[in-house]
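J.: Quick one: sequence and predicted model below, then my questions.
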Amino acid sequence: MTVKQQAYYVPAQSAWPIIGAIGLFLIAFGAGSFISQLKQGGGSGGYILLLGIAVILFMLVGWFRNVIHESMSGLYSEQMDRSFRQGMSWFIISEIMFFGAFFGALFYVRMFAVPWLGGASNNLMTHEVLWPGFQAIWPLTLTPDGTTTEAMGWAGLPLINTILLLTSSFTLHFAHTSLEAGKRSALTAWLGATIVLGLLFLSGQVLEYIYAYRDMGLTLDAGIYGNTFFMLTGFHGLHVTLGAVFLIVLFMRIQKGHFTPEHHFAFQAGSWYWHFVDVVWLCLFVFVYIL
């Protein structure tokens, strides 16, 4: 049996990676400067952060345009398609590790640090020296400096957001099956519904943050509970934002007639990513809001 040889497309040298690296540096430097300048007032950290974000967006638009043009020109073989699938798979695995670190920090605090401070496991001296009168309960609504905050409940906006995001997974699945069946109108409708649900989720999270800061006293510096709450929900919100941008780009490509039932990995990649952020939110809703 003869094996059909396929050419592996090697793109020309590109400036996009170095442009992306510059953008990431500006974001990291700007974010660090912005946070350190918050209490001082003023400073250029915020402008550097915005510049970094603008550079990254410029890089993404240009790089995606090149990749789309190469794909539509028929330059990619089956081997190249497998490379894209492997790359997206490893990217999602790295994202699992990313959120695993934050969930691990949350579990460590709840299962070990809080009981130790409360005198469990023969740590009575630790309790008396570090924080006399500490009560080992979660969530911690009292900080060491005496600041009192409130815990965010699971009912209300968090529950509505959960329903919205889980529903968006179903609508995206229906969009995918419509694409595989060649039903372009249904594909457009289901994908549009998914984007709307994602934007509603982000709007709900913004309202939740406003309520937390203004009415509950729950802020990023409100002790370990505030830290873990905003780090987990904030990073997840960032991923939902990126996923929504991904889906909007796919929606625009569909309007231009891109993708066929046989060749649509870009759509699959967006679908994988969106289902991933939905699963992360489900875990987050259970361990951060309910338990």
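T.: That came through fine.
J.: rest of the way, CA atoms for contacts and neighbours
T.: OK.
J.: Leaving out sequence neighbours, find the closest residue to the residue nearest the centre of the chain.
T.: The centroid of the chain falls nearest to residue 239 when counting by C-alpha atoms, centre = their mean (1.8 Å). Using C-alpha to C-alpha, 6 or more residues apart in numbering and skipping residues adjacent in sequence, the residue nearest residue 239 is residue 277, 6.9 Å away.
J.: ok, residue 230 touching residue 218?
T.: No - in this structure residue 230 lies outside contact range of residue 218 using C-alpha atoms under 8 Å: 9.3 Å.
J.: The two - which one has more neighbours?
T.: Neighbour totals were compared for residue 230 and residue 218, and residue 218 leads with 25 against 17 (other C-alpha atoms under 10 Å).
J.: Pull out the buried positions in the regular element (helix or strand) spanning residue 93.
T.: Using DSSP states H and E, residue 93 sits in helix 78-108. Across helix 78-108, burial judged by 16 or more other C-alpha atoms under 10 Å covers 80, 85, 88, 92, 95, 99, 103, 106.
J.: ok, and here's another one to check against it:
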Amino acid sequence: MSSHDSGADESGHHLPAVEDWPKGYGEASWWPIVTAAGAVGMYLGAGLFVLAFGEEPLFLPIFGPFVFVLGVGLFLIGLYGWTYHAFVSHYWSRAASGDGKYRWGMVLFLTTDLGTFGAIFSYYFWVRLLEWPPVELPQLLSSLVLINTGLLVISSLTMHVAHLRLRGGNRRRYLIWLGATQILGTLFLGGQLLEYYEFVVAEGFTLASGFYFSAFYGLTGLHGLHVVLGLILIGIVLLRSVAGQYSPDRDVSVTTVAMYWHFVDAVWILLVAAIYAGAAVT
């Protein structure tokens, strides 16, 4: 969208940045900056929460969750604005095709996201080089983990089938398979919360229980946040689909969300191999 006087789209909705700024860089939008600021708040809140434990805590335990919740709120607001600005506002008037830049944008996002996971994975493998196991570990590779893994793998398959049904022009089956993906992802998230409950409440394993558990909760917690974000994105796509949007030649949002969900699935498989099954190898 180029600069214009009204600062509003065709539907009369105000967009956050209509000036071509910085000059020469095409469409301008503040939403990615808002979303990034929210992500920073989430990471900062998690860090403050960790620093609130130990022999000499640096902060009160309430600070971390407070900052984290603010970060989540800002992140979701930015995500909504970004999604609306990029995909929704001109859907009915924009010509089909020409959306390859959004697909490559998702590829770049996922590539940078690998760096975040890679940093915590590096910490975990560094811990593995020390005396192992650092503490007595609980039964990690349980039936709950296996069921959760099955749910997420199946959800990735249902997402793929949904996309194929959309491209084949079968909207009814597309909606069914997409809804199944949402349900399976929600069940997975519930299973992960149940696992946390068993570890923290029933067995007393927390972030302060040793190096392994700081890596365990860091990796699984970060992945859980990605699952939450994925469910929000799938929910947005599902609502837009019910409203009659998307067709075989207008599916860029479905494509990018599917890419993200497959990424979440692949990362979970790596997590199971490394910190669940791998932790049992002495």
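T.: Now that the structure is in, tell me what you want to look at. Since we're looking at a predicted model, the values are computed, not measured.
J.: what TM-score comes out when they're superposed?
T.: The TM-score (TM-score structural alignment, normalised by the length of the second structure) is 0.80; 251 aligned residues with a C-alpha RMSD of 2.4 Å.
J.: Can you spell out which helices and strands pack onto the helix holding residue 93 of the first structure?
T.: helix 223-255, helix 265-284 (3 or more C-alpha pairs under 8 Å, 6 or more residues apart in numbering; DSSP states H and E).
J.: The second structure: matching residues for the shortest one?
T.: Following TM-score structural alignment, the partner segment of helix 265-284 of the first structure in the second structure covers residues 252-271.
J.: mean shift of the matching stretch relative to the first structure?
T.: After superposition onto the first structure, stretch 252-271 of the second structure sits on average 0.7 Å from its aligned residues (mean C-alpha distance after the TM-score superposition for the first structure).
J.: thinking again about what came up before, output the buried residues of helix 78-108 of the first structure in TSV; the columns should cover distance to residue 283 of the first structure.
T.: Converted to TSV, the buried residues of helix 78-108 of the first structure look like this (distance: C-alpha to C-alpha, whole Å):
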residue	distance to residue 283 of the first structure
80	34
85	25
88	22
92	16
95	14
99	10
103	9
106	12
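J.: quick one on the thing from earlier: show me what secondary structure element comes after the helix holding residue 93 of the first structure.
T.: Next helix or strand after helix 78-108 of the first structure toward the C-terminus (DSSP H and E): helix 114-117.
J.: From the chain's centroid, how far away is that following helix?
T.: With C-alpha atoms, centre = their mean, to the nearest Å as the basis, helix 114-117 of the first structure stands 31 Å off its chain's centre.
J.: what does stretch 159-174 of the first structure give?
T.: 16 Å.
J.: which parts of it are buried?
T.: 161-162, 164-169, 171-174.
J.: Could you give the residue range in the second structure aligned to it?
T.: Using TM-score structural alignment, stretch 159-174 of the first structure lines up with residues 146-161 of the second structure.
J.: dump the residue contacts of the aligned residue in the first structure for residue 206 of the second structure.
T.: Residue pairing (TM-score structural alignment): residue 206 of the second structure is matched to residue 219 of the first structure. Contacts here follow C-alpha atoms under 8 Å, 6 or more residues apart in numbering; on that basis residue 219 of the first structure touches 212-213, 226-227, 230.
J.: Adding distance to residue 37 of the first structure, write these out as JSON lines.
T.: Formatted as JSON lines, the contacts of residue 219 of the first structure follow (distance: C-alpha to C-alpha, whole Å):
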{"residue": "212", "distance to residue 37 of the first structure": "23"}
{"residue": "213", "distance to residue 37 of the first structure": "20"}
{"residue": "226", "distance to residue 37 of the first structure": "20"}
{"residue": "227", "distance to residue 37 of the first structure": "19"}
{"residue": "230", "distance to residue 37 of the first structure": "19"}
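J.: what residues are up against the nearest residue to residue 99 of the second structure once chain neighbours are set aside?
T.: Leaving aside its sequence neighbours, residue 99 of the second structure sits nearest to residue 252 (C-alpha to C-alpha, 6+ apart; 6.5 Å). Each residue near residue 252 of the second structure by C-alpha under 8 Å, 6+ apart is listed here: 99, 102-103.
J.: Check residue 30 of the first structure too.
T.: Residue 30 of the first structure touches 44-50, 52, counting by C-alpha under 8 Å, 6+ apart.
J.: Please, a ChimeraX command that selects the buried ones among the residues you listed?
T.: This is how ChimeraX selects the buried members of those, with burial counted by 16+ other C-alpha under 10 Å:
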select :45,46,47,48,49,50,52
